[in-house]
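>>> Provide a 3D model corresponding to the input given below.
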Amino acid sequence: MTRQKHSFRPAFENLEDRSVPTAVGLYMNRGVLSINGATSGVNSIAVTGGNLNNPWVTVKGQLGSVRVNRTFGPGEVTSLQFIGGNMADTFINNTDLGSKAWGYGGNDKLFGGRANDWLYGGNGVDRLNGMNGNDYLDGGAHSDWLYGDAGNDWLIGGTGGDYMEGGADSDVLIGGSFDLPRMRYYQDKAADNMLGGAGADVFVAEWFVGTSGTRENREYFTDFSAAQGDRVDNP
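As a prediction, the model looks like this:
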């Protein structure tokens, strides 16, 4: 039987592909608003507006010891970028703008907006919420909580035992680590809990050879439904 390819494959972009300022603060570059957090302090930022009813984009919160409260005019900001530090950071994108957010160290909380978002937890026990749009969520190291919500999302657990919930629409849930530009999967042999939600979802399972010589699966699929088009892929 020929397998159907999943309809959503995010385009790849390295963090190194974009010039990121090192100083703490807000920076604009061709419509991209970079929110650069403190390395050693706690960063907590909420971005609002950026929609038809309110085209003004307001950034409020704290970047380490720096207090932030700034508003940008209609059309000035076309997308958002958040760079966290080594502490527990929070980034909330409550706009219609797409965003890329990196938590790095610490137990971070990253929330996407109503467009397409890329969220990277990094080290620590992180919570990533894609919200609306077709999102790409990568938990990174340790045990993370990933929620795709609405849209066709990719959820990458990374190393550690992760909880992943695809939400509405058709999602891809991957238990281990995944090298997107090379489309290469790496096992970590940790038990992940996957819930696809509504839609035809793809579960990428970790298989390994047990002590008895048989192949075993460490993943838990809590709502697998072949009737709605769910399937399991084995790397």
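
>>> please count neighbours and contacts with C-alpha atoms only from this point.
Fine.

>>> what's near enough to touch the residue nearest the centre of the chain?
Most central in the chain under CA atoms, centre = their mean is L137, positioned 2.2 Å from the mean C-alpha point. Applying CA atoms under 8 Å, 6 or more residues apart in numbering, we find L137 in contact with 118-120, 128-130, 146, 148, 153-156.

>>> stretch 23-37: which residues count as buried?
Residues 24-26, 32-37 are the ones in stretch 23-37 that count as buried (16 or more other CA atoms under 10 Å).

>>> and this one, please, so the two structures can be compared:
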Amino acid sequence: MARKQNTFRPGVEGLEDRALLAAYIDYWGDLIVTGTIFNDSVSVDSYTTPWGTNYIQVTQNGASQYFLASSVWGGDVEFYGGDGHDYFSNNVGSLRAVAYGGDGNDTLIGDANTDYLHGGAGNDSLNGWTGHDTLQGSTGDDTLSGHAGHDQLFGDAGRDSLVGADGNDSLHGGDGNDLLAGGAGNDRLGAYWSGAYWIDDAGNDWLQGDAGFDTLAGGYGHDSLSGGAHDDLLWVDAGDDLLYGDDGHDQLIGGTGDDDLVGGFGNDQMWGEAGSDRLWG
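Prediction:
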């Protein structure tokens, strides 16, 4: 009696009514995945055959395509979303994710490498996970989470929520009323480097330090800054602001506007600057 054998054949699965995958390896050895004008769901995973051959599996809208892991020698997986609400997840730690959500409310997730995630227009959710990541929100009300690693988060326009988590992070909310939380590590919140000094944009922002030696820059708008543990530097520009040093030996600088400066525990230094300010040691 002949015994039927199951054979693994890398390639495109039976598609039925599904769209053909738009994934390929470019000249530089990077894996390129292109979305459609519809809502796309893309995940990139590792797959090892029973006889030990390693593949990169790209699953897009329910259909899978396989590439020899050694053929992705460039080290990047790039995703280019279309106009829909897209989901992209890179689950291969050896590959760096470079993902552009495009228009729509997108979810982009990196892994253990140094990822670059750009949400594009829409209300996007970006998650860097481990690695030293750069997350760019663009227009819309975005949620950016750096997780572990020394991350750079840019909210841009809109009401954004930026969370650095572990690592020495730099968080810049941009225009709009933003929430910035540094998490553990020595963080810079609410600012970006202009080449000479730190600048923040307009908006009524909430900046939260945590453990580490943090720098919080409120900029324009009515901002609330809380340094958290350790020795922090808090400063604002225009607007009626609240600065709270919390634990540690902190420096609080009010700027223009009627500001409230609260040192908290520790030996703090406070400067009200212009305006009718109130200072509590």
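
>>> the buried residues of stretch 23-37 of structure 1 in strands, which ones?
Among these, DSSP state E puts 25-26, 32-36 in strands.

>>> determine which two of those are furthest apart.
For those, the farthest-apart pair by CA to CA is G25 and V32; their separation is 13.6 Å.

>>> common neighbours of these two, please.
By CA under 8 Å, 6+ apart, G25 of structure 1 and V32 have no common neighbours.

>>> okay but A190 of structure 1 is in contact with G160, surely?
Yes - with contacts counted by CA atoms under 8 Å, A190 of structure 1 reaches G160, the gap being 5.5 Å.

>>> between the two, which is the more surrounded one?
Ranked by neighbour count (other CA atoms under 10 Å), A190 of structure 1 and G160 place G160 first, with 21 against 17.

>>> just give me the match in structure 2 for that one.
Alignment note (TM-score structural alignment): G160 of structure 1 maps to G158 of structure 2.

>>> one step back: possible to save the buried residues of stretch 23-37 of structure 1 as TSV with distance to Q81 of structure 1?
Output for those, formatted as TSV (distance: CA to CA, whole Å):
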residue	distance to Q81 of structure 1
V24	13
G25	12
L26	10
V32	7
L33	6
S34	5
I35	6
N36	8
G37	11
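
>>> closest to G98 of structure 1 out of these?
V32 (9.9 Å).

>>> count of neighbours near the closest residue to that closest one other than its chain neighbours?
Nearest non-adjacent residue to V32 of structure 1, counting by CA to CA, 6 or more residues apart in numbering: S79, 5.0 Å away. S79 of structure 1 is surrounded by 20 other residues when neighbours are defined as other CA under 10 Å.

>>> Q208 of structure 2 too?
Burial measure for Q208 of structure 2: 22 neighbouring residues, criterion other CA under 10 Å.

>>> cool, and N91 of structure 2?
Around N91 of structure 2 there are 18 residues (other CA under 10 Å).

>>> that one pairs with which position in structure 1?
Using TM-score structural alignment as the criterion, N91 of structure 2 maps onto N94 of structure 1.

>>> isn't its match right up against V47?
Yes - counting by CA under 8 Å, V47 is a contact partner of N94 of structure 1 at 5.7 Å.

>>> related to what we said a few turns ago, how near is the equivalent of the residue nearest to V32 of structure 1 over in structure 2 to Y116 of structure 2?
Residue pairing (TM-score structural alignment): S79 of structure 1 is matched to D76 of structure 2. Here D76 of structure 2 is placed at a distance of 10 Å from Y116 of structure 2 (CA to CA, to the nearest Å).

>>> shared neighbours, those two?
96-98.

>>> residues contacting the nearest residue to T48 of structure 2 once chain neighbours are set aside?
Once flanking residues are discounted, T48 of structure 2 sits nearest to N54: 4.5 Å by CA to CA, 6+ apart. Neighbouring residues of N54 of structure 2 by CA under 8 Å, 6+ apart: 46-48, 68-70.

>>> buried subset of the residues you listed?
Taking 16+ other CA under 10 Å as the criterion, what is buried in the contacts of N54 of structure 2 is 46-47, 68-69.

>>> can I assume the match of S79 of structure 1 is in contact with L31?
Yes - applying CA under 8 Å, one finds D76 of structure 2 in contact with L31, separated by 6.2 Å.
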